[in-house]
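Participant: Model the following, please.
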Amino acid sequence: MTQMRTSPDQGGRAPGRGARRTELAAFLRSRRERIGPEDVGLPPGPRRRTPGLRREEVAQLAGVGVTWYTWLEQGRPINASPQVLDAVARTLRLDPAEREHLYALAGMPPPVPADLAGGLPEDIPAILDRLAPMPAAVISARGDIVACNRAYAAVMWCLERIPPSERNTMWLLFTLPGCCNPVVNFTEQAHEVVAVFRYRYSRHMGDPGWKELVRRLCAASPEFARLWATQDVAPPRPCDKVFRHPAVGEIAMRSTSLDVTTAPELRMVVYNPLDRESADRIARLLDRSEEAAAALPDHRH
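Facilitator: Coordinates of the predicted model:
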């Protein structure tokens, strides 16, 4: 098992805050100086000593206070909400990469990629389908199951019984009772699962959605609450899981996570069978889907 280290402050924040603020100040100045007043519908006015917009003009266009924006550009330790950062990003005409860079320098969780509002990046569903018979799913950093292929849905047979709002890997693992939890070796991995979750949480500490999920998990699962209180943190790594399906028995697989570069908050998790018997059992689930469905428990939670 990967060695875990105890974190003194909720998983630890990235070091070098002073250097990050210096970078933020330089980045904002450079983006401001490339935009002329005529680009945003302002009169040129008298001769300017420096190129681009003035600080007070950026503040006015973004709808924020002049003093606040000045302090932000000077790299002072002030708080910035996602809404304010978005207003500054729009005013400075930042592209998606620049907007994400702004959030990182301001010490905020990465913004949700704009292209996710309309669904997954267009190539991802086809890639998921072609990975079958290997189970695969697209999962957010928080553990929300965004999409999956038939093989994943067959192995994680509980999904069709769960409302979409609760299709979160952490929620399923810690709250589903054993009769309906497809993962049978979870107890031995729970410590590391929570440590990896904290590793991701430390990068999203300002996100209300993450805080609410942690609150709900602590309330619903004494085991999660106990492990969360240890403050342990660990980086992600490939992980062996054993699933059980009522129709075919146990399926042993190794999971590997691949970042979706066009949507930085998503990762594709692919499960590779560890032996021939497990691969054959997945094939049986896919070939005899009606028989497999008939073998499932007839109750719901």
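Participant: Going by C-alpha atoms from here, please, whenever you check contacts or count neighbours.
Facilitator: Will do.
Participant: And the nearest residue to H204 once chain neighbours are set aside, how close does it get to E56?
Facilitator: Spatial nearest neighbour of H204, chain neighbours left out: P109 (4.7 Å); criterion: C-alpha to C-alpha, 6 or more residues apart in numbering. Distance from P109 to E56, counting by C-alpha to C-alpha, to the nearest Å: 27 Å.
Participant: For those two, indicate the residue with more neighbours.
Facilitator: Taking other C-alpha atoms under 10 Å, P109 and E56 do not tie; P109 has more neighbours (18 against 15).
Participant: related to what we said a few turns ago, next, the residue nearest to H204: secondary structure please.
Facilitator: Here P109 is recorded as coil under DSSP: H, G, I helix; E, B strand; the rest coil.
Participant: Tell me if I'm right that it and G206 touch.
Facilitator: Yes: using C-alpha atoms under 8 Å, P109 is in contact with G206, at 6.6 Å.
Participant: Quick one: neighbours of A59, just the number.
Facilitator: If we define neighbours as other C-alpha under 10 Å, then A59 has 19 of them.
Participant: distance of it from L72?
Facilitator: Counting by C-alpha to C-alpha, the gap from A59 to L72 is 11 Å.
Participant: same deal with A190?
Facilitator: On the measure of C-alpha to C-alpha, A190 and L72 end up 41 Å apart.
Participant: E192 too?
Facilitator: Counting by C-alpha to C-alpha - E192 and L72 are separated by 38 Å.
Participant: same question, L85
Facilitator: 10 Å.
Participant: how about the strands of this protein, start to end?
Facilitator: 5-6, 136-140, 145-148, 232-233, 239-245, 249-259, 266-273 (DSSP state E).
Participant: How far off centre is stretch 170-182?
Facilitator: Between the centre of stretch 170-182 and the centre of its chain there are 21 Å (C-alpha atoms, centre = their mean, to the nearest Å).
Participant: Could you list the residues in contact with that stretch?
Facilitator: 143, 155-158, 166, 183-184, 186, 217, 220-221, 223-224, 243-245, 297, 301 (C-alpha atoms under 8 Å, 6 or more residues apart in numbering).
Participant: Give me the subset of those residues lying in helices.
Facilitator: Those of the contacts of stretch 170-182 mapping onto helices are V155, F186, L217, A220, E223, F224, per DSSP state H.
Participant: and the closest residue to the fourth one other than its chain neighbours, how many residues sit next to it?
Facilitator: What it means is A220. Nearest residue to A220, sequence neighbours excluded (C-alpha to C-alpha, 6+ apart): T175, at 6.7 Å. A count of neighbours around T175, defined by other C-alpha under 10 Å, yields 16.
Participant: swap in the one 5 residues further on?
Facilitator: Taking other C-alpha under 10 Å as the criterion, the count of residues near C180 is 20.
Participant: Next, the structure of the following sequence, for comparison with the previous one:
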Amino acid sequence: MTTEFARAVRRFRERLTPAEAGLMAGGRRRSPGLRREELGRLAGISVDYVNRLEQGRATAPSPQVVEALCRALRLDAAERENLFELAGLRAPGRGTVPGHLTPGVQRLLDRLSGTPVAVFDAAWNLLVANDLWLALAGGPPDRNVARVHFLGDVAVRVHHTAEDLAAFEAATVADLRAAAARYPADAGLRDLIAELRAASPTFAALWDCAPAGTHASSRKTVVHPQVGAMELDCDVLTVPGSDVRIVAYTAAPDSEAASRLALLEVLGVSA
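Facilitator: Purely as a prediction, here's the structure:
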């Protein structure tokens, strides 16, 4: 089974071109497929671990790793199911928060160049983010938005108006309550909610009063340590028939924020 999983990962990697994965080809290649380091980068795992997976030396990949590989390799629903089976796992069922992205959503993200954009699941766990989003966040962020907001300490500060902050917190708590009702078998979601209720009085109070709220477009001031303050519009987009949320930051054309965002794109995550 381990050998079959290794062969499948290698086969899926070799059939996916850099362009299909939203990457630049970058010089001559021995084969048209992705390099192992590119797959590792897209999946958020080390190239050493990719090597061990493809050589059959990593014998028990976690469901999270397999799901990340499915997203990075742009697998459809049937191929995703098959890769989980080859790993000796069951694909997450209806009672757990889905983390699968359709190829169409992946292609949409590929076309949003120059825009910081990320995709989150129903529990506000980060699924995938483009390079400009990572640069804006100051590097790979904590994987969960609710945990970052209510418990975290980040290098890049985001300033809201009091009204926008209250609306964001109410909507985030409402999202988690809805996700908990839809996916009662998701242990990770239960643990997240318990952690936030125990450690954040603000979250606990909101949870107990069961707020109603939705995410609306808002303007935020993002203070980046290298390029300074930027006034950016934040939009949360939903995909019909899916629980995934696409979050994008944009700047007004010809604004100072647009110039600073363009500079950040050149500097990259190292900024």
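Participant: Just give the TM-score of the two.
Facilitator: Once the chains are laid over each other, their TM-score by TM-score structural alignment, normalised by the length of structure 2 reads 0.55; 176 aligned residues with a C-alpha RMSD of 3.1 Å.
Participant: With distance to T91 of structure 1 and mean neighbour count added, can I get the strands of structure 1 in CSV?
Facilitator: Shown next, in CSV, are those (distance: least, C-alpha to C-alpha, whole Å; neighbours: other C-alpha atoms under 10 Å):
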stretch, distance to T91 of structure 1, mean neighbour count
strand 5-6, 41, 13
strand 136-140, 29, 24
strand 145-148, 31, 19
strand 232-233, 38, 24
strand 239-245, 44, 18
strand 249-259, 30, 17
strand 266-273, 27, 22
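Participant: A126 of structure 1 is nearest to which of those?
Facilitator: strand 145-148 (10.6 Å; C-alpha to C-alpha).
Participant: what range in structure 2 matches the closest one?
Facilitator: Per TM-score structural alignment, the counterpart of strand 145-148 of structure 1 in structure 2 is residues 126-129.
Participant: contact partners of that stretch?
Facilitator: Here stretch 126-129 of structure 2 has contacts from A68, G99, P116, V117, A118, V119, F120, D121, R143, N144, V145, using C-alpha under 8 Å, 6+ apart.
Participant: quick one: contacts for the fourth one?
Facilitator: With contacts taken as C-alpha under 8 Å, 6+ apart, V117 of structure 2 has the following neighbours: L109, A129, N130, L132, W133, I246, V247, A248, Y249.
Participant: Tell me how many other residues surround the third one.
Facilitator: To tie it back to what came earlier, the one meant is N130 of structure 2. By other C-alpha under 10 Å, the burial measure for N130 of structure 2, its neighbour count, is 19.
Participant: if I look at it, how far off is V247 of structure 2?
Facilitator: 11 Å.
Participant: circling back: of all the strands of structure 1, which one comes closest to E290 of structure 1?
Facilitator: strand 239-245 (13.5 Å).
Participant: by how many degrees do the closest one and strand 249-259 diverge?
Facilitator: 140 degrees (axes from the mean of the first three to the mean of the last three C-alpha atoms, to 10 degrees).
Participant: Mean distance of strand 239-245 of structure 1 to its aligned residues in structure 2, please.
Facilitator: Compared with structure 2 after the fit, strand 239-245 of structure 1 shows a mean deviation of 1.7 Å (mean C-alpha distance after the TM-score superposition for structure 1).
Participant: who does that strand touch, helix- and strand-wise?
Facilitator: Applying 3 or more C-alpha pairs under 8 Å, 6 or more residues apart in numbering; DSSP states H and E, we find strand 239-245 of structure 1 packed against helix 150-155, strand 249-259.
Participant: hang on, the earlier thing: ok, so of the contacts of stretch 126-129 of structure 2, who is nearest S270 of structure 2?
Facilitator: Closest to S270 of structure 2, out of all of the contacts of stretch 126-129 of structure 2 and judged by C-alpha to C-alpha, is P116, at 15.4 Å.
Participant: that older thread, now the strands of structure 1 in a markdown table, please, with extra columns for distance to I124 of structure 1.
Facilitator: Formatted as a markdown table, the strands of structure 1 follow (distance: least, C-alpha to C-alpha, whole Å):
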| stretch | distance to I124 of structure 1 |
| --- | --- |
| strand 5-6 | 35 |
| strand 136-140 | 8 |
| strand 145-148 | 9 |
| strand 232-233 | 30 |
| strand 239-245 | 23 |
| strand 249-259 | 12 |
| strand 266-273 | 9 |
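Participant: Which one of the ones you listed lies nearest to Y201 of structure 1?
Facilitator: strand 232-233 (9.8 Å).
Participant: Just tell me the aligned range of that closest one in structure 2.
Facilitator: So strand 232-233 of structure 1 sits over residues 211-212 in structure 2, by TM-score structural alignment.
Participant: Show residues contacting that stretch.
Facilitator: A170, A171, V173, A174.
Participant: and the residues you listed, which are buried?
Facilitator: Buried members of the contacts of stretch 211-212 of structure 2, counted by 16 or more other C-alpha atoms under 10 Å: A170, A171, V173, A174.
Participant: Aligned to the third one, what sits in structure 1?
Facilitator: To tie it back to what came earlier, the one meant is V173 of structure 2. Checking TM-score structural alignment: V173 of structure 2 goes with R198.
Participant: And that match, how close does it get to M156 of structure 1?
Facilitator: R198 of structure 1 is 24 Å from M156 of structure 1, by C-alpha to C-alpha.
Participant: One more: R237 of structure 1?
Facilitator: 21 Å.
Participant: who's more crowded, those two?
Facilitator: Per other C-alpha under 10 Å, whichever of R237 of structure 1 and M156 has more neighbours is M156, with 18 against 13.
Participant: which residue packs closest to that one, ignoring adjacent ones?
Facilitator: Nearest to M156 of structure 1 is P182, by C-alpha to C-alpha, 6+ apart, at 6.0 Å.
Participant: Now which residue in structure 2 aligns to the one you found?
Facilitator: Looks like P182 of structure 1 aligns to R157 there (TM-score structural alignment).
Participant: How many neighbouring residues does that match have?
Facilitator: 15.
Participant: And A190 of structure 1, by the same measure?
Facilitator: 17.
Participant: T250 of structure 2 matches what in structure 1?
Facilitator: Using TM-score structural alignment, T250 of structure 2 sits opposite N272 in structure 1.
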